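S.K.: Sequence below, structure please.
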Amino acid sequence: MFNTLKKSVAKFVLKYVPKNSIIGIGSGSTINYFIKELSNISSSIRGVVPGSLVSEKKIRKCNIPIIDLNSLENLDIYIDSADKVNTSMEMIKGRGGALTREKIISSVAKKFICIIDKSKYIKHFDCCVIPVEVIPMALRKVSEEIIKLGGMPKYRENFITDNGNCIIDIHNLYIKNSINLEKTINNISGVVSVGLFCMRKADLLLVSYADKIKEIY
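M.R.: Predicted structure coming up:
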């Protein structure tokens, strides 16, 4: 069922893609469906800035030009999915490990559209798992700081990010003030990026249900 919902929202979001634009694209199963849909209108866009090497490979197979973010002053639109989104349109991302590149691209985009199925839309984060990209030599130090915050750090074994770093997944950490927590974790020496997308929230959230796509601003 959820694959059907993902396909629906991936097709629906095409109407928000401006003609002759350069767009940013994240990663994940929903975005994989979006890339397939985007291939049908590839002639109407100038290119794509991919948020992961996996997405880049899929985009190249569709013969869509890849654009280097460093060549752009800004980006027309960024489209991505999320692991969880709350009613304040704050997001948790990083299950696929591409959180840092995705956070960079979203910070440059004029508009951020998040597309999800209904299972990802929740009222509060509470104790959701939070991925953190960490420089390898700082794994112990970062883990100790996470424990001080009340969380349980778990090293994601046999996983290396596109940037050559590691992932720590934070469990059992109650998220009371998500923006403050994002800042606090980002400020830990050795942290590259945290999977809380709360300072740069989505501008538009598209949630796929069996009978409709809900647009939330």
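
S.K.: going forward, measure contacts and count neighbours with C-alpha atoms only.
M.R.: Fine.

S.K.: Strands of this protein, residue ranges please.
M.R.: Applying DSSP state E to the chain gives strands spanning 22-25, 47-50, 77-80, 84-85, 91-92, 112-117, 130-134, 152-155, 166-171, 191-194, 196-197, 204-208, 213-216.

S.K.: export the ones you listed to CSV and tack on distance to Ser71 and mean neighbour count?
M.R.: Formatted as CSV, the strands of the chain follow (distance: least, CA to CA, whole Å; neighbours: other CA atoms under 10 Å):
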stretch, distance to Ser71, mean neighbour count
strand 22-25, 11, 25
strand 47-50, 10, 23
strand 77-80, 16, 26
strand 84-85, 31, 26
strand 91-92, 27, 24
strand 112-117, 19, 26
strand 130-134, 25, 26
strand 152-155, 35, 18
strand 166-171, 28, 23
strand 191-194, 23, 24
strand 196-197, 24, 24
strand 204-208, 26, 22
strand 213-216, 32, 14
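
S.K.: what sits against Leu173?
M.R.: Leu173 is in contact with 126-129, 149-152, counting by CA atoms under 8 Å, 6 or more residues apart in numbering.

S.K.: Now the buried members of those.
M.R.: By neighbour count, with 16 or more other CA atoms under 10 Å, the contacts of Leu173 hold 128-129, 151-152 as buried.

S.K.: Out of those residues, which comes closest to Ser71?
M.R.: Closest approach between the buried ones among the contacts of Leu173 and Ser71, by CA to CA: Val129, at 34.5 Å.

S.K.: wait, isn't that closest one in contact with Ile168?
M.R.: No - if you go by CA atoms under 8 Å, Val129 and Ile168 don't touch, sitting 9.9 Å apart.

S.K.: Name all residues that make contact with the residue lying closest to Phe12 once chain neighbours are set aside.
M.R.: Closest residue to Phe12 apart from its sequence neighbours, by CA to CA, 6 or more residues apart in numbering: Ile213 at 7.8 Å. Contact analysis of Ile213 by CA under 8 Å, 6+ apart lists 8-9, 12, 206-207.

S.K.: before we go on, could you also do this sequence so I can check it against the first one:
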Amino acid sequence: MPTDLSPIDKAKFAASRRAVDLVQDGMKVGLGTGSTAAWMVRCLAERVREEGLRLTCVATSTRTAELARSLGLTIVTLDEAKWLDLTIDGADEADGALNLIKGGGAALLQEKIVATASDRMVVIADAAKEVRALGAFPLPVEVIPFGWSATARLIEEHLAAQDVLGHDIRLRMAGDQPLRTDENNVILDLHLKRIGNPRALSLMLNQIAGVVENGLFIDICDTLVLGHPDGKVETVEGGTRTEGRVDIAASANIFADLGE
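M.R.: Next up is the predicted model:
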């Protein structure tokens, strides 16, 4: 483990290291997308090498699949795997009921499909991602490119009836072009500030023509693993919070080139 890691990267690593301990030989495992999930993929690959685990993995994005394959993990499609034992993924926010905002990495559609095709979803994050109420992080909504501005206008109109504090909607860009997802859709980021009723908002958004999926994960997360820079790890599951610790200094050199 490089000694110059930022505190947030140390926290992400701690959560990832603890979460991959839940993986057992022979499992079918969903691999999330994002900077925290990248730490998890590295930790999982290390376990596979050291312990000889036989795993079948399904990635939630092209970039996760590329990283996993480069580290020797076996990647198949979800259609080939059919169903998963466990999915480990990050989150942009998580509240006390384990409701999530996801999609900062623009992979929310595949992430939600993979998570709901799993017996268990474990979410890993640095402790700062735990919030009292969702909404400070912009809510991603994946929409088809055709008529995206009309879709955005419909969303804005319907937000008037929702328990939110903001109504600003922005098309996510990649340079001077709209960002495209793996499914060639675009992302609208909803700057809502606070979401009073995530379930009602999720249902409303998915009823609007042009919306493919939204980044609210309701009743999907089973376990939340929160890492701290000093190696402390909190696990929240079934209303119970437990604490443990990960030895950050004893990590392997495979993390030296992970600059996320």
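
S.K.: Mind checking the TM-score on these two?
M.R.: The TM-score (TM-score structural alignment, normalised by the length of the first structure) is 0.95; 216 aligned residues with a CA RMSD of 1.4 Å.

S.K.: which of the contacts of Leu173 of the first structure lies closest to Asn63 of the first structure?
M.R.: Val129 (35.7 Å).

S.K.: With Ile101 of the second structure as the reference, measure out to whatever residue of the second structure lines up with the closest one.
M.R.: If you follow Val129 of the first structure across to the second structure using TM-score structural alignment, you land on Pro138. To Ile101 of the second structure, Pro138 of the second structure is 8 Å away according to CA to CA, to the nearest Å.

S.K.: still on that earlier bit, which pair in the buried ones among the contacts of Leu173 of the first structure spans the largest distance?
M.R.: Longest distance between any two of these is 11.6 Å, between Cys128 and Met152; criterion CA to CA.

S.K.: so what sits against both of these two?
M.R.: 171-173.

S.K.: Redo the residues you listed as CSV? Include distance to Ile179 of the first structure.
M.R.: CSV is the format used below for those (distance: CA to CA, whole Å):
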residue, distance to Ile179 of the first structure
His171, 18
Asn172, 18
Leu173, 14
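
S.K.: rewinding a little: of the strands of the first structure, give the one that comes closest to Leu181 of the first structure.
M.R.: Closest among those, once you apply CA to CA, is strand 196-197, at 8.3 Å.

S.K.: For that closest one, give me the average deviation versus the second structure.
M.R.: On superposition with the second structure, the mean distance recorded for strand 196-197 of the first structure (mean CA distance after the TM-score superposition for the first structure) is 0.5 Å.

S.K.: State the span of the second structure onto which that strand is aligned.
M.R.: Against the second structure, the aligned range for strand 196-197 of the first structure is residues 216-217 (TM-score structural alignment).

S.K.: And for stretch 65-85 of the first structure?
M.R.: Mapping stretch 65-85 of the first structure onto the second structure (TM-score structural alignment) gives residues 74-94.

S.K.: need the longest helix for the second structure.
M.R.: Looking across the second structure with DSSP state H, the single longest helix is helix 35-51.

S.K.: any idea what Leu127 of the second structure aligns with in the first structure?
M.R.: Just to correct that, residue 127 of the second structure is Ala rather than Leu. By TM-score structural alignment, Ala127 of the second structure lines up with Lys118.

S.K.: Give the burial count for the corresponding residue of the first structure for Phe13 of the second structure, as a bare number.
M.R.: Phe13 of the second structure maps onto Lys7 of the first structure when the alignment is built from TM-score structural alignment. Number of residues near Lys7 of the first structure (other CA atoms under 10 Å) recorded here: 21.

S.K.: swap in the one 10 residues further on?
M.R.: Using other CA under 10 Å as the criterion, Val17 of the first structure is surrounded by 18 other residues.

S.K.: Would you state the helices of the second structure in chain order?
M.R.: Listed in chain order, the helices of the second structure (DSSP H) span 7-20, 35-51, 62-70, 78-81, 108-116, 148-159, 198-205.

S.K.: Tell me which of these sits nearest to Asp182 of the second structure.
M.R.: Among these, the nearest to Asp182 of the second structure by CA to CA is helix 62-70 (7.1 Å).

S.K.: got a list of contacts for the closest one?
M.R.: Contacts to helix 62-70 of the second structure, defined as CA under 8 Å, 6+ apart, come from residues 31-33, 38, 41-42, 45, 58-59, 74-75, 182.

S.K.: show me what contacts the closest residue to Leu71 of the second structure other than its chain neighbours?
M.R.: Once flanking residues are discounted, Leu71 of the second structure sits nearest to Ala45: 6.1 Å by CA to CA, 6+ apart. Taking CA under 8 Å, 6+ apart, we find Ala45 of the second structure in contact with 68, 71-73.
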